[in-house]
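Novice: pasting the structure only:
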């Protein structure tokens, strides 16, 4: 692992060599640090490189300006200057020796004078390793590995632990408790017992963190390769009760088929199966919908006569819960709309699973899903978690038939744009009315007609509109 990491870092000599030489010329040290070191050891170094240095921010800025026209200093008050050099995003920070007030997560910034003091203030030992970059005129630069806190062994053992006592680390910055879940999700590591104990005891400290920070961290671990492990940690420590109580609320709520320990276990399986269908990397909309698709079940649980339970309309209740929770976490309107709509629609298929899909039902399914249809396909398929192979095969075959019906109708008509056969101007011209509520009612009638019967010829649409309008007049007269 060390040899691989060294070869990876030295492979960047064209980008980093001149930078290392300039820091050395100023008598300053430069270290690759944190996540990039960890990732280099794991053989997956990306294009974001973090460094720490003895140089003060103004010196960093001067050196970077000589190597890049894209330099930004938005973090300079914290000792950080960033730049784009070739295809790498470089972030360099002066050694830090911060202190915290125990109220917010914002430190009182103090610049330090040693690498070890800088490393001990980091979140986890696997992120507290450094590679010193030494100027070498012959080869560009050479490397020296620094690991004063045992991060390498922790990486080999797959253990997440804090450099300092976890109580002190989490008191300094409670967001680190959510980061633990993120790294569990990304790396599939085991969390040290003392860290789990501290997270459980200090879970309430997460209230010091803004919802924007919480949301960002949740998204990062939801993008990991095993987010269910992150949720297991948050649920076990009580943190989930504070950041997203709908998730732990699924525990010990038996599903109606009694196929899983509880709805929580079922939801994690659905999340895993939805991820298996992703095509272009993590799809947060799909993942959130898979996780929360059954969050309405606890509120709708009812005993069935003769045994078992039901969850009638849990998709409606769940969609409302999703909207409320995601708004509280300050997600974008689009994100809230997309995830809640998938939750709302995920049971629609089951109303027709063993029956014949009429043209009208197919049109409504496609229209209600809109751009979310590909994700809805994946969510519904992922929601099949039965261990009964015959039943699972039947459900998947039924969904295959639905997709075939969608394609069959799509060949005949434009399912992507199911609109009334007459627009607002045509409606007003046919009925001889001006703008107002009646135009909207007429438009809704034609839209319903379009969904039910498909496209109509123009003259047929006009005739049907006139018939409807005459009925409206009759109804108005009767009311009068």
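Specialist: Thanks, I have the structure now. As the structure is a computational prediction, the values presented were derived from the model and not from experiment.

Novice: switch to C-alpha atoms for all contacts and neighbour counts from now on
Specialist: Noted.

Novice: where do the strands of the stretch 51-200 of the chain begin and end?
Specialist: Assigned by DSSP state E, counting those that start in this stretch, the strands in the stretch 51-200 of the chain fall at 71-72, 80-85, 88-94, 130-136, 140-146, 159-160, 190-191.

Novice: quick one: the helices in the stretch 351-480 of the chain?
Specialist: 359-369, 373-382, 389-412, 424-431, 437-453, 458-479 (DSSP state H, counting those that start in this stretch).

Novice: re earlier: among the strands of the stretch 51-200 of the chain, which is the most enclosed?
Specialist: Highest mean neighbour count among those (mean count of other Cα atoms under 10 Å): strand 159-160, with a mean of 24.

Novice: name the helices or strands packed onto it?
Specialist: If you count contacts as 3 or more Cα pairs under 8 Å, 6 or more residues apart in numbering; DSSP states H and E, strand 159-160 packs onto strand 190-191.

Novice: hmm, who's touching the strand it packs on?
Specialist: Strand 190-191 is contacted from outside by 158-161, 180, 184, using Cα atoms under 8 Å, 6 or more residues apart in numbering.

Novice: columns distance to residue 326 on top of those, output as JSON lines?
Specialist: Putting these into JSON lines (distance: Cα to Cα, whole Å) gives the following:
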{"residue": "158", "distance to residue 326": "33"}
{"residue": "159", "distance to residue 326": "32"}
{"residue": "160", "distance to residue 326": "29"}
{"residue": "161", "distance to residue 326": "31"}
{"residue": "180", "distance to residue 326": "22"}
{"residue": "184", "distance to residue 326": "23"}
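
Novice: want to compare, so here's the second one:
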């Protein structure tokens, strides 16, 4: 179609790289010498759906024979190296377009329909060497778009590649430049890194280069802390291992909220560290401090509110289980655990299991058995009482009718009392619930 219109068209970037690596190729990215208005006209004549959300950057997308495609005009971007976005300038040749791309492994192209392979910057050789390297000098590339430094760590995690020494050195020297990038772009790139097959590789790069210090300083701050649960590791190493443990327990693909909670579950320890007589170390209430810090950091990175709430809840609850096997819990305590976890209960199960990194096999086995028994107990109580929706035995209408109350805060207080009672005792017959409510109302003077 493009050739018939007198235009060049090349498959470019990630699809070419992934095809070389024999990885799954999904969305198809193309580059062309056609200007966006010509691209849009061609796609509208041949695609079932067309979108122009990227038109300001020269990109037109469409659905062609069931495949999602995006076609971008050759670029020769100019950067003022101060603002957060490039000034879009269109180029007139493929090589200049490839040179402005982030890494050599993404700077290869295949022409269509001719199928000519273009690799002016050695991307194929870098794939063979499993190396991440910039087409232009790393200083120039990162000065143009500092987010590329974060992207280098992400590709290392996704592909299992190392980073070229010159490129790595530039990342260390230029890490503060990341401050020019919007929180949303950093969040999106960091999320992609966390969802990689082995995000620990990328996270280590972020910490070692100083990039993490720019947007997640709580992570490098863990390196000097000692973990009281596993004396052979500091909290940083422990947290990375918990993340890997959590990934191993995932059953339905990568789970961003679980991975965030696993990585950040101990970030409250530096703030709560205390050395006790005899040389011991404690981190009292680090779960509370960690939930607060995670909530603040995720808000600054513009994560959705629901995600912030879920991760901070998981962190705040991750210690509650410890001591269950020794002290024993009442059914009421189990109900509260389930109720407080709410829809995050299944993730909480995985987080607590992942938090065991001890080399003491006997201790690890005991903790595993205890949690197996705990989950079985939850299942039993849930089957008996439908714990997923612990609600008072009387609803608001019944409360108002029984006590002769109008709608208002007094009804809410009565409802909260009945809920607490249900958590303590489990379901009650209606007569008993009504009797308890009347007694409470008398004590309250209602």
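Specialist: Sure thing, it's come through. Keep in mind it's a predicted model, so treat the numbers as computed, not measured.

Novice: after superposition, what is the TM-score?
Specialist: After superposition, the two chains reach a TM-score (TM-score structural alignment, normalised by the length of structure 2) of 0.97; 446 aligned residues with a Cα RMSD of 1.4 Å.

Novice: hang on, the earlier thing: so which of the strands of the stretch 51-200 of structure 1 is nearest residue 274 of structure 1?
Specialist: Of all these, strand 190-191 sits nearest to residue 274 of structure 1, with 24.1 Å by Cα to Cα.

Novice: what span of structure 2 is that closest one aligned with?
Specialist: Per TM-score structural alignment, the counterpart of strand 190-191 of structure 1 in structure 2 is residues 162-163.

Novice: what does stretch 156-175 of structure 1 give?
Specialist: The aligned range for stretch 156-175 of structure 1 is 128-147, by TM-score structural alignment.

Novice: stretch 299-309 of structure 1 now?
Specialist: With TM-score structural alignment applied, stretch 299-309 of structure 1 matches the range 271-281 in structure 2.

Novice: now the alignment partner in structure 1 of residue 225 of structure 2: how far from residue 184 of structure 1?
Specialist: Structural alignment (TM-score structural alignment) places residue 225 of structure 2 against residue 253 in structure 1. Distance of residue 253 of structure 1 to residue 184 of structure 1, given as Cα to Cα, to the nearest Å: 26 Å.

Novice: so between these two, which is more surrounded?
Specialist: residue 184 (27 against 18; other Cα atoms under 10 Å).

Novice: re earlier: give me the contact list for the match of stretch 299-309 of structure 1.
Specialist: Contacting residues not belonging to stretch 271-281 of structure 2 are listed as 226, 228, 282-286, 289 [Cα under 8 Å, 6+ apart].

Novice: do the same with stretch 224-236 of structure 2
Specialist: 219-220, 222-223, 238, 266, 269-270, 281-282, 357-359.

Novice: tell me the average deviation of stretch 165-174 of structure 2 from structure 1 after fitting.
Specialist: By mean Cα distance after the TM-score superposition for structure 1, the fitted stretch 165-174 of structure 2 averages 1.3 Å away from its aligned residues in structure 1.

Novice: quick one: distance of that stretch to the chain centre.
Specialist: Remark: stretch 165-174 of structure 2 is offset 25 Å from the chain centroid, using Cα atoms, centre = their mean, to the nearest Å.

Novice: buried stuff in it?
Specialist: For stretch 165-174 of structure 2, burial by neighbour count (16 or more other Cα atoms under 10 Å) applies to 167-168, 170-172, 174.

Novice: mind putting these into CSV with distance to residue 316 of structure 2?
Specialist: Listed next are these as CSV, based on distance: Cα to Cα, whole Å:
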residue, distance to residue 316 of structure 2
167, 39
168, 36
170, 38
171, 34
172, 34
174, 35
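
Novice: what's the closest of these to residue 123 of structure 2?
Specialist: Nearest to residue 123 of structure 2 out of these is residue 167 (Cα to Cα; 14.5 Å).

Novice: wait, that closest one touches residue 134, no?
Specialist: Yes. Between residue 167 of structure 2 and residue 134 there is a contact at 7.0 Å, judged by Cα atoms under 8 Å.

Novice: name all residues that make contact with the most centrally placed residue in structure 2.
Specialist: In structure 2, the residue lying closest to the centroid (Cα atoms, centre = their mean) is residue 256, at 3.7 Å. Residue 256 of structure 2 sits next to 191, 194-195 when contact means Cα under 8 Å, 6+ apart.

Novice: tell me which of these are still there in structure 1?
Specialist: Checked against structure 1 using both residues aligned by TM-score structural alignment, their matches' Cα atoms under 8 Å, those keep these contacts: 191, 194-195.

Novice: quick one: which of those is most hemmed in?
Specialist: Most surrounded of these: other Cα under 10 Å gives residue 194, at 25 neighbours.

Novice: map it onto structure 1.
Specialist: Using TM-score structural alignment, residue 194 of structure 2 lines up with residue 222 in structure 1.

Novice: compute the first-to-last residue distance for the match of stretch 156-175 of structure 1.
Specialist: Stretch 128-147 of structure 2 end-to-end distance (Cα to Cα) = 25 Å.

Novice: how about stretch 65-78 of structure 2?
Specialist: 35 Å.

Novice: in structure 1, what residues pair with it?
Specialist: The aligned range for stretch 65-78 of structure 2 in structure 1 is 86-99, by TM-score structural alignment.

Novice: ok, stretch 248-256 of structure 2 next?
Specialist: Stretch 248-256 of structure 2 maps onto residues 276-284 of structure 1, going by TM-score structural alignment.

Novice: now do the same end-to-end measure for that stretch.
Specialist: End-to-end for stretch 276-284 of structure 1, by Cα to Cα: 13 Å.
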